[in-house]
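Participant: Quick one, structure for this:
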Amino acid sequence: MTLNLCGIDEAGRGPIAGDLVVAGCILNSHVDGLNDSKKLNEKKREALYEIIIKNSSYHIVKFSAKEIDDNGISICMKKALLEIMKNLTCKEYLFDGNTNFGINNLPTMIKADGKIPEVSAASILAKVTHDRNIINDAKKYPQYQFQKHKGYGTALHVEMIKKYGYCEIHRKSYKLKALNTLVTPTLF
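Facilitator: I've put the predicted structure just below:
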């Protein structure tokens, strides 16, 4: 844990459905068991989420599929990063990945979510928030089985789109080769 460091990470940049979630986190005390959220099972992520919330200052930003379609993923990412930096005052910021989306004073580090505790914590906050949202969406749109694929373009998800068309939480600006010849109605 580094004092005065805000770790930032996202979840949901790649899926074809659901929210983009970006989290910033400043740890106020040490939290055991932190790691890249993708390397932790769901039960461990959920438990750590509650511990992180109690032991940090954090800010979470979400963009809907419609906002992503209307603005583009890069604009949404930049807006989220700037909002986090505005709401979490810190000496240093570190974003997981290799691009800072044009924000000059935002350093990046590839795989920081597995190396730097503050970024690991942000990774967990973002992933748990994303997954909770899409599991909630699965109740509204059960035919898509979002709880199984979390919005990613798996074979099951593509089959459900072929069968039912797109729903409100699908990112229509994301093109899938498997759907190139498909003309489907939207459900909203």
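
Participant: from here on, contacts and neighbour counts on C-alpha atoms
Facilitator: Will do.

Participant: Give the burial count for the nearest residue to Q145 once chain neighbours are set aside, as a bare number.
Facilitator: Sequence neighbours aside, A138 is the residue nearest to Q145 in space, at 6.1 Å (criterion: Cα to Cα, 6 or more residues apart in numbering). A138 has 18 neighbours, counted by other Cα atoms under 10 Å.

Participant: My read is that A138 contacts K150, right?
Facilitator: No: taking contacts as Cα atoms under 8 Å, A138 lies outside contact range of K150: 9.0 Å.

Participant: what ranges do the helices span in the chain?
Facilitator: 42-54, 65-71, 73-87, 117-140, 146-149, 155-164 (DSSP state H).

Participant: Identify, out of those helices, the most deeply packed stretch.
Facilitator: Greatest average neighbour count among those goes to helix 117-140 (a mean of 24), per mean count of other Cα atoms under 10 Å.

Participant: How about S37, nearest residue that isn't a chain neighbour?
Facilitator: Using Cα to Cα, 6+ apart and skipping the chain neighbours, the partner closest in space to S37 is I124 (4.9 Å).

Participant: let me fix that: G165
Facilitator: G165's closest residue in space is T184 (Cα to Cα, 6+ apart), at 4.9 Å.

Participant: what's the burial count for that neighbour?
Facilitator: So T184, with other Cα under 10 Å, has 13 neighbours.

Participant: Against K175, how distant is the residue nearest to Q145?
Facilitator: 22 Å (Cα to Cα, to the nearest Å).

Participant: picking up where we left off before, how close does the residue nearest to S37 sit to Q145?
Facilitator: 23 Å.

Participant: for G18, same thing?
Facilitator: Per Cα to Cα, G18 is found 12 Å from Q145.

Participant: if you count what's nearby, which of the two comes out ahead?
Facilitator: Just comparing G18 and Q145: by other Cα under 10 Å the higher neighbour count belongs to G18, 29 against 18.

Participant: residues touching the more buried one, list them.
Facilitator: G12, S64, A65, H130, N133, I134, K150, G151, I169, H170, R171 (Cα atoms under 8 Å, 6 or more residues apart in numbering).

Participant: pretty sure the fourth one is touching D9, no?
Facilitator: No: when contacts are counted by Cα under 8 Å, H130 is not listed as touching D9 (12.0 Å).

Participant: before we go on, could you also do this sequence so I can check it against the first one:
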Amino acid sequence: MGRLIVGLDEVGRGPLAGSVVAAAVVMYESQQIVGVRDSKKLSAKNRVLLCSEIRTTAIGFAIGEADIEEIDRINILHASMLAMERALAALPQDLLIRLEHAFVDGNRLPNLSIPATAVVGGDDSIQSIGAASILAKVHRDDQMCKAAVEYPQYGFERHMGYPTAQHLDALKQHGICPLHRRSFAPIRKLLQVAAVA
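Facilitator: I've put the predicted structure just below:
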């Protein structure tokens, strides 16, 4: 089975709205789940199916988030690191102490309590990172679909907060809502225009 490792990944750096969400997935290094890869390369249906399988076959998993206020206060990069730190910390203590190594997607490491390696493209090459990307993506998409019920005018259930033409048009028509990240350029510009008007 090899070492007991944890994969960490986050989703939601690019959207104009919503939290940034990270997942930690604990697996044995040799463990394989067929179909696991970068969540962005999977259909929504396959992500949901794989999410269910990961939750039942992984040794453990947890979700961490940084909210809109934190993103605006410390910037999206630091908020992403914070979300990953929180995901790791949310694992059961008895599992945390058994972990031998963490693998993190990307070229930067959050402040973790165990030895770690950053892996560019890790969500496609390391199972535990790919699994984390799927769990985080499904969790965040669920949040945005719930947000769409509260704020139907933005179409969050279709673009998940990303700056699509539809989202930008909705912003021009309706202004911003409490879920929008005020530090992001398109939102900041709208606020500046509103302040001058």
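
Participant: Please report the TM-score between the two superposed chains.
Facilitator: The TM-score (TM-score structural alignment, normalised by the length of the first structure) is 0.88; 185 aligned residues with a Cα RMSD of 2.4 Å.

Participant: re earlier: make CSV from the contacts of G18 of the first structure and add distance to G33 of the first structure to it.
Facilitator: CSV is the format used below for the contacts of G18 of the first structure (distance: Cα to Cα, whole Å):
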residue, distance to G33 of the first structure
G12, 23
S64, 30
A65, 32
H130, 20
N133, 24
I134, 25
K150, 24
G151, 27
I169, 33
H170, 34
R171, 34
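
Participant: what's the closest of those to K86 of the first structure?
Facilitator: Nearest to K86 of the first structure out of the contacts of G18 of the first structure is S64 (Cα to Cα; 20.9 Å).

Participant: My guess is the closest one contacts E168. True?
Facilitator: No: S64 of the first structure lies out of contact with E168 (Cα under 8 Å); the separation is 9.6 Å.

Participant: Please report the distance of the closest residue to G24 of the first structure other than its chain neighbours from K43 of the first structure.
Facilitator: Distances taken as Cα to Cα, 6+ apart put I8 closest to G24 of the first structure, at 4.3 Å, once the chain neighbours are dropped. Shown here: I8 of the first structure relative to K43 of the first structure, a distance of 22 Å by Cα to Cα.

Participant: what's the answer for I84 of the first structure, then?
Facilitator: Applying Cα to Cα to I84 of the first structure and K43 of the first structure gives a distance of 27 Å.

Participant: same question, A126 of the first structure
Facilitator: For A126 of the first structure, the distance to K43 of the first structure equals 15 Å [Cα to Cα].

Participant: What residues does the alignment partner in the first structure of D124 of the second structure make contact with?
Facilitator: Per TM-score structural alignment, the equivalent position to D124 of the second structure in the first structure is G114. G114 of the first structure sits next to N35, D36, S120 when contact means Cα under 8 Å, 6+ apart.

Participant: closest to C90 of the first structure among those residues?
Facilitator: Closest to C90 of the first structure, out of all of these and judged by Cα to Cα, is S120, at 17.1 Å.

Participant: That closest one and N100 of the first structure, how far apart?
Facilitator: On the measure of Cα to Cα, S120 of the first structure and N100 of the first structure end up 17 Å apart.

Participant: Equivalent analysis for A138 of the first structure, please.
Facilitator: From A138 of the first structure to N100 of the first structure the distance is 32 Å (Cα to Cα).

Participant: what does E46 of the first structure give?
Facilitator: 28 Å.

Participant: Next, the contact list for I68 of the second structure, please.
Facilitator: With contact taken as Cα under 8 Å, 6+ apart, I68 of the second structure is in contact with A17, G18, S19, V20, L179, H180, R181.

Participant: Tell me which residue of the first structure lines up with it.
Facilitator: So I68 of the second structure corresponds to A65, using TM-score structural alignment.

Participant: quick one: its match from L48 of the first structure, how far?
Facilitator: For A65 of the first structure, the distance to L48 of the first structure - Cα to Cα - is 27 Å.

Participant: what does G7 of the first structure give?
Facilitator: 16 Å.

Participant: again with T154 of the first structure
Facilitator: 27 Å.

Participant: Kindly report the same for Q143 of the first structure.
Facilitator: For Q143 of the first structure relative to L48 of the first structure (Cα to Cα), the value is 31 Å.

Participant: K38 of the first structure now?
Facilitator: 13 Å.

Participant: can you check T108 of the first structure too?
Facilitator: 24 Å.

Participant: Looking at the contacts of G114 of the first structure, spot the one nearest M160 of the first structure.
Facilitator: Comparing the contacts of G114 of the first structure against M160 of the first structure with Cα to Cα places D36 closest, at 29.9 Å.

Participant: Please look at the closest one and E118 and confirm they touch.
Facilitator: No: using Cα under 8 Å, D36 of the first structure makes no contact with E118, being 10.6 Å away.

Participant: Mutual contacts of those two, please.
Facilitator: By Cα under 8 Å, 6+ apart, no residue touches both D36 of the first structure and E118.

Participant: what's the corresponding residue of the first structure for H159 of the second structure in contact with, if anything?
Facilitator: Matched by TM-score structural alignment, H159 of the second structure corresponds to H149 in the first structure. Contacts of H149 of the first structure were listed using Cα under 8 Å, 6+ apart, and they are L156, H157.

Participant: What of G24 of the first structure?
Facilitator: With contact set as Cα under 8 Å, 6+ apart, G24 of the first structure has these partners: C6, G7, I8, D9, Y58, H59, I60, I84, L88, V119, A122.
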